[in-house]
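[1] Below is the sequence, then the predicted model.
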Amino acid sequence: MKILKFTAIIITLFFASCVSQKKYTVVKDSAALCDNNLKNSQNENTLLATNLDNEKNRAKSLEQQMEYFKSTNTDLLARLSDLSVLSKSGAESIKQSLVALNEQNKYIKDLTTSMQRKDSINLVLVMNLKRSLDNIDDEDINIEVKKGVVYVSISDKMLFQSGSYQISNRAEEVIGKIAKIVNDHKELDILVEGHTDNVSISNACMVDNWDLSVKRATSIVRLMQLKFGVQPSRMTAGGRSEYLPKTTNETVEERAKNRRTEIVILPKLDQFFELLEPPTANSKD
């Protein structure tokens, strides 16, 4: 009887130890998840701080230019008041110069405001896209800002079968997440570019790499329009064939990097060109 009681005590202690070990494992996993989230937040904060410093430096430079224009205006006005013998045509010429300088000053200020707004939108886009696609391997998708616009580069092994422009099921999930983000920013346009390596292709469906790159781009555009509701007037599909590689085509790995589709999110071109057009002296506010 004593032996049975002793055995029961041992079994009870054993199960109690198992329960404690399970709790310990749960707590340990939770701590690791919290640590990973903290690191991601720290990385995002660092990126935000860097962009903020860049914007401050740009704003400081433009403020210096504005101060220069203001001092130039003041100097011209002082000279104008000191000159008692000026022809009417000369005085009018100086007046027009002052008006032109004021317009230029306003143009720089408006341009600065627009550029800061565009950079802020790009930062928000990058953050939202990275959060939405955080379960995708970094080797298959890359998000970055180049030349003032957001680029989403997706490898062809995620989107298509080799030599095909039929979209895979997994690709639809990725494109759907991107479409959701761009639908939240209807003031932006989307350019989809197909890229290939330098291995030639020719079959009953495609003439060459130009054909393949264009068909892949139009497949993505069509999916974004028909399944995810992106307005077709906002999108452009284009093919770059093999002529804009990210690296050489000397190895299998390098050719794989060159086979990609890039989704470029950019401001509407008509608004962009209007922004770049400087004001004239006769323009009205």
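    Arrived safely.

[2] From now on I want contacts and neighbour counts done on CA atoms only, so please keep to that.
    Will do.

[3] Helices along the stretch 101-250 of the chain, start to end?
    With DSSP state H, counting those that start in this stretch, the ranges of helices along the stretch 101-250 of the chain come out as 156-159, 169-183, 209-226.

[4] List the contacts of the second one.
    This points to helix 169-183. For helix 169-183, contacts defined as Cα atoms under 8 Å, 6 or more residues apart in numbering pick out 125, 128-129, 132-133, 158-160, 188, 220, 223-224, 228-230, 265.

[5] Can I have the buried ones of the residues you listed as a PyMOL selection?
    This is how PyMOL selects the buried members of those, with burial counted by 16 or more other Cα atoms under 10 Å:
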select buried, resi 125+129+133+158+159+160+188+220+223+224+228+230+265
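
[6] Tell me which two in the contacts of helix 169-183 are the farthest apart.
    Across the contacts of helix 169-183, no pair lies farther apart than 160 and 188, at 26.4 Å, counting by Cα to Cα.

[7] that older thread, for residue 27, find the nearest of the helices of the stretch 101-250 of the chain.
    Closest approach to residue 27 among the helices of the stretch 101-250 of the chain is made by helix 169-183 (32.2 Å; Cα to Cα).

[8] Just the buried positions in the closest one, please.
    Going by neighbour count (16+ other Cα under 10 Å), the buried part of helix 169-183 is 171-172, 174-175, 178-180, 182.

[9] Please apply the same query to stretch 101-118.
    Of the residues in stretch 101-118, those buried (16+ other Cα under 10 Å) are 101-105, 107-109, 112, 116, 118.

[10] before we move on, back to that, make TSV from the buried residues of helix 169-183 and add distance to residue 5 to it.
    Putting the buried residues of helix 169-183 into TSV (distance: Cα to Cα, whole Å) gives the following:
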residue	distance to residue 5
171	62
172	63
174	61
175	64
178	65
179	67
180	65
182	69
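
[11] Put this next to the previous one:
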Amino acid sequence: MNKKILAMTFAVGCLVLGSCASKKDLENCQNENKELTKNYQDSKEQLAASRARVASLEDQLAQAKKDYAALQGSLDKSLANAGQNNISIEKLVDQINESNQYIRHLVEVKSKSDSLNMVLTNNLTRSLSKEEMKEVDVQVLKGVVYISLADNMLYKSGSYEINDRAAETLSKIAKIIKDYKDYDVLIEGNTDNVPVNSSAASMKNIRNNWDLSCLRASSVVQALQNQYGVDPKRLTAGGRGEYNPITNNNSDVAKQRNRRTQIIITPKLDQFMDLIDKAPEEK
């Protein structure tokens, strides 16, 4: 009888120990899963930025190939008609070399710009919380950084006045803008195609969606200047009304996507003008 009791006690002990071990394994798995999820999100963000840079470089390379092919065609034609062509082969070769050098220069400048944009985008996305990222979309398209903010996150309902909830997000965006002093900033308001209800108290003196989009952009510009210290010389406010949709207006969700304000960050125009001035002269 004592042996039976002893055996049963031993079996129960094994079950208890096994249960504890399983619980500990489960906790370890859960912690590992959290870490993997975080790593996956970070990798996803880095991949998106890398893809944008690759696309921009591919565009630049394609244009360089077209320019080179055109010049090479001119050289071939000149060689075929050397006796009748007044342009010397040596002069054309010099032009090709100068053009190739200019193309390489453009590629280097563009690559530098793309790298800065990628760092800017990464710094911005990392500064925003997961909740903010649900209402803020950040993209790099052809060397330009687009930050798209939902109107219900920025403004009071049916108004162009900025609400309190947007303050923290705008402060983070303003810090990034101030860190990159060599970039200009365009604030662009967009609406859906629903006519403005001018009878509402907050909409008085607003005739249509043109007015609303411009006033919303102006509100963001003034907030960046007055509350967060962004140099107003770098800022431009503009509205596109309902005429720049990113999707159709056939549903409430689609209309909500079209109601947005974009903060567009671009290198200053005079930098591109300097590049044009450095282009090889035709001889």
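    Yep, that arrived. Worth saying up front: this structure is predicted, and the values here are computed from it rather than measured.

[12] re earlier: mind checking which of the helices of the stretch 101-250 of structure 1 is nearest residue 10 of structure 1?
    Comparing those by Cα to Cα, helix 169-183 comes nearest, at 52.0 Å.

[13] which residues in structure 2 does the closest one align to?
    Aligned by TM-score structural alignment, helix 169-183 of structure 1 corresponds to residues 164-178 of structure 2.

[14] Ok, stretch 140-155 of structure 1 next?
    Taking TM-score structural alignment as the measure, structure 2 aligns residues 135-150 with stretch 140-155 of structure 1.

[15] Distance from the chain centre to the matching stretch, please.
    Computed by Cα atoms, centre = their mean, to the nearest Å, the chain-centroid distance of stretch 135-150 of structure 2 equals 3 Å.

[16] Over to stretch 10-26 of structure 1?
    So, by Cα atoms, centre = their mean, the centroid of stretch 10-26 of structure 1 is 50 Å from its chain's centroid.

[17] same deal with stretch 120-130 of structure 1?
    6 Å.

[18] for stretch 148-161 of structure 2, same thing?
    The answer for stretch 148-161 of structure 2 is 20 Å, by Cα atoms, centre = their mean.

[19] now the strands for structure 1?
    141-146, 149-155, 188-195, 235-239, 260-267 (DSSP state E).

[20] now the angle from the shortest one to strand 188-195?
    In other words, strand 235-239 of structure 1. Counting by axes from the mean of the first three to the mean of the last three Cα atoms, to 10 degrees, strand 235-239 of structure 1 lies at 20 degrees to strand 188-195.

[21] what's in contact with strand 235-239 of structure 1?
    Strand 235-239 of structure 1 has contacts (Cα under 8 Å, 6+ apart) with 189-195, 210-215, 217-218, 221.

[22] Equivalent analysis for stretch 189-208 of structure 2, please.
    With Cα under 8 Å, 6+ apart, stretch 189-208 of structure 2 has contacts from 158-159, 209, 212-217, 238-245, 249, 255-256, 258-262.

[23] Mind giving me the ChimeraX select for those, buried ones only?
    Selecting only the buried entries of those in ChimeraX, with 16+ other Cα under 10 Å as the criterion:
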select :159,209,212,213,214,215,216,217,238,239,240,241,242,245,249,255,256,258,259,260,261,262
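
[24] Need the counterpart of residue 103 of structure 1 in structure 2.
    Correspondence of residue 103 of structure 1 to structure 2, assessed by TM-score structural alignment: residue 98.

[25] and the closest residue to that match other than its chain neighbours, how many neighbours does it have?
    Nearest residue to residue 98 of structure 2, sequence neighbours excluded (Cα to Cα, 6 or more residues apart in numbering): residue 280, at 6.3 Å. By other Cα atoms under 10 Å, 15 other residues sit near residue 280 of structure 2.

[26] just checking, residue 242 of structure 1 touches residue 209?
    Yes: using Cα atoms under 8 Å, residue 242 of structure 1 is in contact with residue 209, at 6.8 Å.

[27] Enumerate every residue touching residue 247 of structure 2.
    Contacts for residue 247 of structure 2 (Cα under 8 Å, 6+ apart) come out as 254, 257-258.

[28] which one among those gets closest to residue 28 of structure 2?
    residue 257 (40.5 Å).

[29] Give me the distance between the closest residue to residue 159 of structure 1 other than its chain neighbours and residue 132 of structure 1.
    Residue nearest to residue 159 of structure 1 in three dimensions, not counting chain neighbours: residue 171, with 4.9 Å by Cα to Cα, 6+ apart. Separation of residue 171 of structure 1 from residue 132 of structure 1 (Cα to Cα, to the nearest Å) stands at 14 Å.

[30] Kindly provide the distance from residue 227 of structure 2 to residue 196 of structure 2.
    Distance from residue 227 of structure 2 to residue 196 of structure 2, by Cα to Cα: 28 Å.

[31] no wait, residue 145 of structure 2
    Between residue 145 of structure 2 and residue 196 of structure 2 the distance, using Cα to Cα, works out to 30 Å.

[32] With neighbour numbers in mind, choose between those two.
    Taking other Cα under 10 Å, residue 145 of structure 2 and residue 196 do not tie; residue 145 has more neighbours (22 against 19).

[33] Would you mind listing the residues in contact with the spatially closest residue to that one that is not a sequence neighbour?
    Take residue 145 of structure 2 and drop its neighbours on the chain: the residue closest to it by Cα to Cα, 6+ apart is residue 265, 5.1 Å away. By Cα under 8 Å, 6+ apart, residue 265 of structure 2 lies in contact with 144-146, 183-186.

[34] State the number of residues packed around the residue nearest to residue 75 of structure 2 when sequence neighbours are not counted.
    Nearest in space to residue 75 of structure 2, with sequence neighbours left out and distances taken as Cα to Cα, 6+ apart, is residue 92 at 6.7 Å. When counting by other Cα under 10 Å, one arrives at 17 neighbours for residue 92 of structure 2.
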